[in-house]
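> Have a look at this prediction, sequence included:
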Amino acid sequence: MAIDVGEDVGRGTEDEETFVPLVGWDLRRAGRGAIGIVAFVVLWWLASLVQPAYVLPAPPAVATAFYAEAASGAITDALASSVLHWVPGAVVGTGLGILAGIVLGWSRLADDVSAPVVRTLRPVPPLALIGFAIAWFGINHVGAAFIIAVGAFWINFYATYGGVEGVSADLLDVARSLDVRTDRELVRSVVIPAASPEILTGVRTGIGRCWMLVVASEIFGVPGIGREILRASNNLQVDVVITYILVLSVMFLLVDTAFRAVQRRVLAWR
């Protein structure tokens, strides 16, 4: 009993010693980030003093526009509309990209057969597919989700493909020596866990790319943040443009922070 208690106390002490520096480091990073934001706003304000308001509005003008758009409900409506195609586009594109990356990264036959098609389609930007999106799905959320899914697919595909292809042969040999024989067992037990850092990095990168593609996917008339930015640009309402850019940035920051926490937990074994 005495040994068990002593071990428990020792472990508790180690946890406390490692927890305090982590908290201090997080606070330090948050403080540095706050300094960076303040410096950026100050530089923005100074630059706005030598530019016309229709070129670069000052921070107070943007704050006023933000309040007006929020009070009218325009920001809420635009954000809700964008989420309706961002979520399915990101989920479908990410899922298909990871699946294709695993299959082609593991199977030499599938990789050889698909390589010409992949190399032909990869250089095509998602914006070039807007015509197909309109013809196939119409001017609606499905068409916008298609554009977003294409962008998410390629990022996740190449990240997963590289991770699977780079799995150490030594790990596979060890697994086979432990009677892990079939391809399905090897992929599930060895390949996916070993490639998970690259896979999750691709997912995180794809999430950010999907928010960028939200604007691109809405330029043909689908309601959302992108259409509001386009409308304000046509009317030279630069303060409103910056307002919706900030909304987009905040949404990306929230999603990225949440996913980063998940990523740290999943990869805690490293």
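Looks like it came in fine.

> Please make it C-alpha for all contacts and neighbour counts, starting now.
Will do.

> longest helix of the chain?
Assignment by DSSP state H gives helix 2-48 as the longest helix of the chain.

> Report the distance from that one to the chain centre.
Chain-centre distance of helix 2-48: 24 Å, with Cα atoms, centre = their mean, to the nearest Å.

> Show me what secondary structure element comes after that helix.
Once the chain leaves helix 2-48, the next helix or strand it forms, by DSSP states H and E, is helix 59-72.

> residues of the helix or strand following that next one that come out buried?
Next in sequence after helix 59-72, counting helices and strands by DSSP H and E, comes helix 74-106. Neighbour counts over helix 74-106 (16 or more other Cα atoms under 10 Å) mark 74-75, 78-79, 81-83, 85-106 as buried.

> Would you point out which residue is most central in the chain?
Centroid check for the chain by Cα atoms, centre = their mean gives Ile207 as the closest residue, at 1.8 Å.

> State the helix or strand in which that residue lies.
helix 192-217.

> Which strands and helices lie in contact with the following helix or strand past that helix?
Sequence order places helix 225-234 as the next helix or strand after helix 192-217, per DSSP H and E. Judged by 3 or more Cα pairs under 8 Å, 6 or more residues apart in numbering; DSSP states H and E, helix 225-234 is in contact with helix 74-106, helix 192-217, helix 238-266.

> now these in JSON lines, with distance to Arg227?
Formatted as JSON lines, those follow (distance: least, Cα to Cα, whole Å):
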{"stretch": "helix 74-106", "distance to Arg227": "8"}
{"stretch": "helix 192-217", "distance to Arg227": "7"}
{"stretch": "helix 238-266", "distance to Arg227": "10"}
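
> Distance check, the residue nearest to Ile75 when sequence neighbours are not counted against Arg108.
Excluding the flanking residues, the one nearest Ile75 by Cα to Cα, 6 or more residues apart in numbering is Glu69, at 5.8 Å. Glu69 is 54 Å from Arg108, where distance means Cα to Cα, to the nearest Å.

> here comes the other one, which I'd like you to weigh against the first:
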Amino acid sequence: MTFPTPGEVWDSLVQIATTGYGDGRLDQHVLQSVKLVLLGFLAAIVIGVPLGLSMGYSRRAEAFFNPVFSLIRPIPPLAWIPLAIVWLGLGDAAKIMVIWMAAFVPAVINSYAGVRNIEPQLLEAADMLGIRRGAFVWEVLVPGSLPMIFTGLRLSLQAAWTTLVAGELVGALLGLGHVLTQGSLDIYPSMILVAMLTIAALGWVMTWCLGMLERRAMPWRATS
């Protein structure tokens, strides 16, 4: 079997964008995959970043959460797929859970490392000035950890897309992973390439948006 020509890839793109393929048009597949990635990614941010910050700053929190996190961390995200299906069925909830597990670990690790990389003198000065806990978190802890937090978010986003494709290989009715599965069953290499290029483009766009958010959150780095 030869590699598909640009003309064949274009024809497949026109087909999926107009008449559809794999039970849906391209826009429907894209919306489904982006929805799952965003939900899993946002859940990882909401839970993983505060957990990493608390573990990095508080020895008590680290002692409480780290044993459980150390058990979860080595488990490959794809290993959660059978358990997610048993617990949540073949719907979106199972896929979001698997994506969350993949994105959760980098968010925690890098947030933790961000706190540990803050200069001790800065923390001591904040303690001496008697800054209240809420102000300390938002004015010292979070700004000092932001570079590593955003590094973790980029890794989490990449993990979310990688895991999404694997999650959609089983029991999906829509999504770019479903297109890849159907294309392999139909021996349709040009359609497989269309799905791969679409995933690459979406990943690039979301990474670019994350970079824009990083520059807005840390304007001092953009001008330095």
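Received the coordinates, thanks. Everything numeric here is computed off the predicted structure, so don't read it as measured data.

> Any chance you could compute the TM-score here?
TM-score of the superposed chains, computed with TM-score structural alignment, normalised by the length of the second structure, equals 0.90; 216 aligned residues with a Cα RMSD of 1.5 Å.

> Counterpart of the residue nearest to Ile75 of the first structure over in the second structure?
Alignment note (TM-score structural alignment): Glu69 of the first structure maps to Ile16 of the second structure.

> same thing with Glu198 of the first structure?
With TM-score structural alignment as the criterion, the equivalent of Glu198 of the first structure in the second structure is Met148.

> Specify, as a residue range, where the host helix or strand of Leu71 of the second structure falls in the first structure.
Using DSSP H and E, Leu71 of the second structure maps to helix 59-72. The aligned range for helix 59-72 of the second structure in the first structure is 108-121, by TM-score structural alignment.

> for the helix or strand containing Met97 of the second structure, packing partners?
Met97 of the second structure belongs to helix 92-116 when assigned by DSSP H and E. On a contact count with 3+ Cα pairs under 8 Å, 6+ apart, helix 92-116 of the second structure meets helix 26-57, helix 81-88, helix 142-167.

> Among these, which comes closest to Pro74 of the second structure?
Closest to Pro74 of the second structure of these is helix 142-167 (Cα to Cα; 14.3 Å).

> distance from the closest one to the first structure after superposition?
With mean Cα distance after the TM-score superposition for the first structure, helix 142-167 of the second structure departs from the first structure by a mean of 1.3 Å once superposed.

> now that helix and helix 92-116, what's the angle there?
With axes from the mean of the first three to the mean of the last three Cα atoms, to 10 degrees applied, the angle from helix 142-167 of the second structure to helix 92-116 works out at 150 degrees.

> ok and helix 142-167 of the second structure relative to helix 81-88, angle-wise?
Relative orientation of helix 142-167 of the second structure versus helix 81-88 (the same axes, to 10 degrees): 90 degrees.

> which residue lines up with Arg227 of the first structure in the second structure?
Using TM-score structural alignment, Arg227 of the first structure sits opposite His178 in the second structure.

> show me what contacts Leu13 of the second structure?
Going by Cα atoms under 8 Å, 6 or more residues apart in numbering, Leu13 of the second structure touches Met191, Val194.

> For the equivalent of Leu178 of the first structure over in the second structure, grab the count of nearby residues.
Per TM-score structural alignment, the equivalent position to Leu178 of the first structure in the second structure is Leu129. Neighbour count of Leu129 of the second structure, defined by other Cα atoms under 10 Å: 9.

> do the one 4 residues further on as well
By the measure other Cα under 10 Å, the count of residues near Arg133 of the second structure is 10.

> same thing with Thr257 of the first structure?
13.

> Just list the residues touching it, thanks.
Going by Cα under 8 Å, 6+ apart, the list of residues near Thr257 of the first structure is empty.

> So what does it match up with in the second structure?
In the second structure, Thr257 of the first structure lands on Trp208 (TM-score structural alignment).

> Roughly how far does its match sit from Thr151 of the second structure?
Distance, Trp208 of the second structure to Thr151 of the second structure, by Cα to Cα: 13 Å.

> do the same with Leu169 of the second structure
According to Cα to Cα, Leu169 of the second structure stands 28 Å off from Thr151 of the second structure.

> The residue nearest to the centre of the first structure is in contact with Gly151, isn't it?
No. Here Ile207 of the first structure does not reach Gly151: they are 9.8 Å apart, not a contact under Cα atoms under 8 Å.

> so where is the helix holding Met97 of the second structure in the first structure?
The aligned range for helix 92-116 of the second structure is 141-165, by TM-score structural alignment.
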